[in-house]
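> predicted model and sequence below, questions to follow.
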Amino acid sequence: MDPAVAVNASAPLESLDEWESDVLERYPEEGHQFRDYTADVRPTVREFYRLNHINQTHEFVKAKKAKYSSLEMGKKSVWEAMEFLNTLVDDSDPDTDATQIEHLMQTSEAIRADGHPRWFILTGLMHDLGKVLCLYGEPQWAVVGDTFATGCRYSDKVVFSEFFADNPDAKVAKYQTENGVYEPGCGLENVHLSYGHDEYLYHVVKDYLPEEALYMIRYHSFYPWHREGAYDHLASDKDRENLKWVLEFNKYDLYSKVDERPNVEKLRPFYEELIAEFFPDKIRW
């Protein structure tokens, strides 16, 4: 099946306005305010972003990419990675206390219920597996949370952007212009986003999943771009074309957190078969 075709599914979203309309239609009576980073946010969330914004420098990002993109952390099956991840509690997330496997299945089951293709369902199941970096010894501020561009001026659309004042890059003049070290329209693949699970998992799965899925995985935490329109001057036409897939995925990643917790063992046979359709028994991490 062409990756762009979904059986009995709505077309991918073309704009932020469509995104808002779609989620309001999907949850008209929910009343839950997701991504609420106001004064009532948990102290651990605020402290997470303070550490993240202070420590994620341009050089730090390049060093982590060099360390992990070569995939030298051993081989595991996808399901083994899911079980490995399940001990993690994400300090950046203000919206849920579900286990990691439960959140992955909440996402994938919501995608499945809407009739999307099997590669899309699998993307939902796997999208946060890059968080295993925390279990390799990386601090959470280097793995989870919203991502942002480094090497250019910080956007005030990033949550808790006030903390950037204490990042050493704030004092580097070449990093604090609109384009910074980049050329306009250079493409997001050439922009060093703050390091995290999105970038790591992209390298793990890039040889196995279609381009639409790779955009969902690599940029689903890049809220300043896909939710707020920041940094678009660095995006390419290909990035803008695939933005609709990131938006389509995001409604399931975020709004599935209100759904009933899944029965993991009951669903496991379906997902093991789905994983085997796209991946060998063991893959490099």
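Received, thanks.

> switch to C-alpha atoms for all contacts and neighbour counts from now on
Will do.

> could you report the neighbour count for residue 269?
11 (other CA atoms under 10 Å).

> how much space between it and residue 134?
Residue 269 sits 27 Å away from residue 134, going by CA to CA, to the nearest Å.

> pull the contacting residues for residue 122.
Applying CA atoms under 8 Å, 6 or more residues apart in numbering to residue 122 gives the contacts 108, 271, 274-275.

> pick the one among the residues you listed closest to residue 70.
Comparing the contacts of residue 122 against residue 70 with CA to CA places residue 275 closest, at 22.4 Å.

> not including adjacent chain positions, what is the nearest residue to residue 284?
Leaving aside its sequence neighbours, residue 284 sits nearest to residue 75 (CA to CA, 6 or more residues apart in numbering; 4.5 Å).

> no no, residue 15
In space, residue 15 is closest to residue 244, 7.0 Å off (CA to CA, 6+ apart).

> what's the helix or strand for residue 102?
Element membership for residue 102 (DSSP states H and E) is helix 100-113.

> quick revisit: can I get the contacts of residue 122 in TSV with secondary structure, neighbour count and distance to residue 285?
Below are the contacts of residue 122 laid out as TSV (DSSP: H, G, I helix; E, B strand; the rest coil; neighbours: other CA atoms under 10 Å; distance: CA to CA, whole Å):
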residue	secondary structure	neighbour count	distance to residue 285
108	helix	26	22
271	helix	18	20
274	helix	16	19
275	helix	21	16
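
> okay, the residues you listed in JSON lines with distance to residue 57 next?
Listed next are the contacts of residue 122 as JSON lines, based on distance: CA to CA, whole Å:
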{"residue": "108", "distance to residue 57": "33"}
{"residue": "271", "distance to residue 57": "38"}
{"residue": "274", "distance to residue 57": "38"}
{"residue": "275", "distance to residue 57": "35"}
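
> included below, for side-by-side comparison, is a second structure:
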Amino acid sequence: MAPGVLVDETIDRDGLQLEETSDSIDNVNVLNGQLKKQQDWDSTSKFDAEKDKTQFRQYEDACDRVRNFYKEQHTKQTVAYNLKVRNNLKFQKREEMTIWEAMEKLNTLIDESDPDTSLSQIQHLLQSAEAIRKDGKPRWMQLTGLIHDLGKLLFFYGSEGQWDVVGDTFPVGCAFDERIIYPGSFSDNPDIKDPIYNTKYGIYSPGCGLDNIMLSWGHDEYLYNIVKDQSTLPAEALAMIRYHSFYPWHREGAYREFMNEHDEKMLEAVRAFNPYDLYSKSDGLPEIEQLKPYYLELIDEYFPQKVIRW
């Protein structure tokens, strides 16, 4: 069982507000151009062919909630903070539960904040997974769609707000690229005054590989650290989880100087996954109890330990 401070926090944290911010952020994250049709997991998505993607807001039209969120995130995501939270994850006592229990926990927390919310977290996860399934993608990719946002549990496990849970991610420890959303909002981040952190390569080296880059802390990075140690999901799935909010990289082409050959293949994977995250939300809600047996079997296939340390 998690420490009392973690359990108690779930009573007071506003899960609905987190989802409203997360959804507002999602609405400005629009894919740029068509995906190249290849094969199997990386073939072009079909489920969204008739969706009007122009309805997703562009950055310049984003609401104040999004702008204020990114100002706080860009100010507080520092090297020091990222080192601290990663160290805490290694040594703190962790709650244990299955993947489905984690989905229900996150879903329940949001519902308690506002039972009238139109789309719960578990519905979004199932919509993503079902879109991937209907397009005939591999079972491991279906499971990735099902779990990709479970890292939002972090909001109830000692996060300092929304800014270290959701939103676009970016490297810390090197100069903040101009292709990050609202690049001017880094002005109060102390790392921009550091003589090493504010250089192009910072603490890294060209071609070092994104596995060696410290990305800003949030639900992507949190879940990635859990899944890579406790599942048998392939490298492509891990990349989809870790980088699905890394829009400066997979959409804008930033930080290519750090990529190695492995990262090129992972970039294809993230771009193949992205439509199922952005465009799977719809008015047609999944039948949770009907789908549950299928996905429980899928979970057991790739999480042999059953009970996961969160």
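Thanks, I have it. Keep in mind it's a predicted model, so treat the numbers as computed, not measured.

> on that earlier part again, number of residues surrounding the aligned partner of the residue nearest to residue 284 of structure 1 in structure 2?
Superposed on structure 2 with TM-score structural alignment, residue 75 of structure 1 falls opposite residue 96. Number of residues near residue 96 of structure 2 (other CA under 10 Å) recorded here: 15.

> please apply the same query to the one 4 residues further on.
Here the count is done by other CA under 10 Å, and residue 100 of structure 2 has 18 residues near it.

> what helix or strand is it located in?
Taking DSSP H and E as the criterion, residue 100 of structure 2 maps to helix 99-113.

> show me what that helix is packed against.
If you count contacts as 3 or more CA pairs under 8 Å, 6 or more residues apart in numbering; DSSP states H and E, helix 99-113 of structure 2 packs onto helix 15-26, helix 121-134.

> let's go with 6 Å and repeat that
helix 15-26 (3 or more CA pairs under 6 Å, 6 or more residues apart in numbering; DSSP states H and E).

> how much space separates residue 15 of structure 2 from residue 154 of structure 2?
For residue 15 of structure 2 relative to residue 154 of structure 2 (CA to CA), the value is 11 Å.

> residues in contact with the residue nearest the centre of structure 2?
For structure 2, the residue nearest the mean C-alpha position is residue 220 (3.6 Å; CA atoms, centre = their mean). Contact analysis of residue 220 of structure 2 by CA atoms under 6 Å, 6 or more residues apart in numbering lists 241-242.

> assumed it was part of a helix.
Yes - under DSSP: H, G, I helix; E, B strand; the rest coil, residue 220 of structure 2 falls within a helix.

> structure 1: which residue goes with that one?
By TM-score structural alignment, residue 220 of structure 2 lines up with residue 198.

> please report how far its match lies from residue 177 of structure 1.
Distance from residue 198 of structure 1 to residue 177 of structure 1, counting by CA to CA: 25 Å.

> checking residue 124 of structure 1 next. Helix, strand or coil?
For residue 124 of structure 1, the assignment made with three-state DSSP gives helix.

> my guess is it contacts residue 108. True?
Yes - counting by CA atoms under 6 Å, residue 124 of structure 1 touches residue 108, with 4.4 Å between them.

> quick one, helices of structure 1?
Assigned by DSSP state H, structure 1 shows helices spanning 16-26, 43-55, 58-68, 78-85, 100-113, 118-126, 197-205, 211-219, 223-226, 237-255, 264-278.

> buried sites along the fourth one?
The one in question is helix 78-85 of structure 1. Neighbour counts over helix 78-85 of structure 1 (16 or more other CA atoms under 10 Å) mark 78-79, 81-82, 84-85 as buried.

> ditto for stretch 127-142 of structure 1
Buried, per 16+ other CA under 10 Å, within stretch 127-142 of structure 1: 127-134, 140-142.

> cool, stretch 59-73 of structure 1 as well?
By 16+ other CA under 10 Å, the buried positions in stretch 59-73 of structure 1 come out as 61, 64-65, 68, 71.

> repeat that for stretch 148-168 of structure 1.
148-155, 157-159, 164, 167.

> what range does it cover in structure 2?
Under the criterion TM-score structural alignment, stretch 148-168 of structure 1 matches residues 170-190.

> what about the matching stretch, start to end distance?
This stretch, stretch 170-190 of structure 2, spans 16 Å end to end (CA to CA).

> now swap in stretch 143-156 of structure 1 and tell me
21 Å.

> residue 258 of structure 2 maps to what in structure 1?
Using TM-score structural alignment, residue 258 of structure 2 sits opposite residue 234 in structure 1.

> wait, its match sits on residue 181?
No - between residue 234 of structure 1 and residue 181 there is no contact under CA under 6 Å: 10.8 Å.

> between these two, who's got more neighbours?
Between residue 234 of structure 1 and residue 181, counting by other CA under 10 Å, residue 234 is the more crowded of the two (20 against 16).

> find the nearest non-adjacent residue to that one, please.
Closest to residue 234 of structure 1 by CA to CA, 6+ apart is residue 185, at 4.4 Å.

> and for the counterpart of that neighbour in structure 2, the neighbour number?
For residue 185 of structure 1, the aligned residue in structure 2 is residue 207 (criterion: TM-score structural alignment). Residue 207 of structure 2: 14 surrounding residues under other CA under 10 Å.
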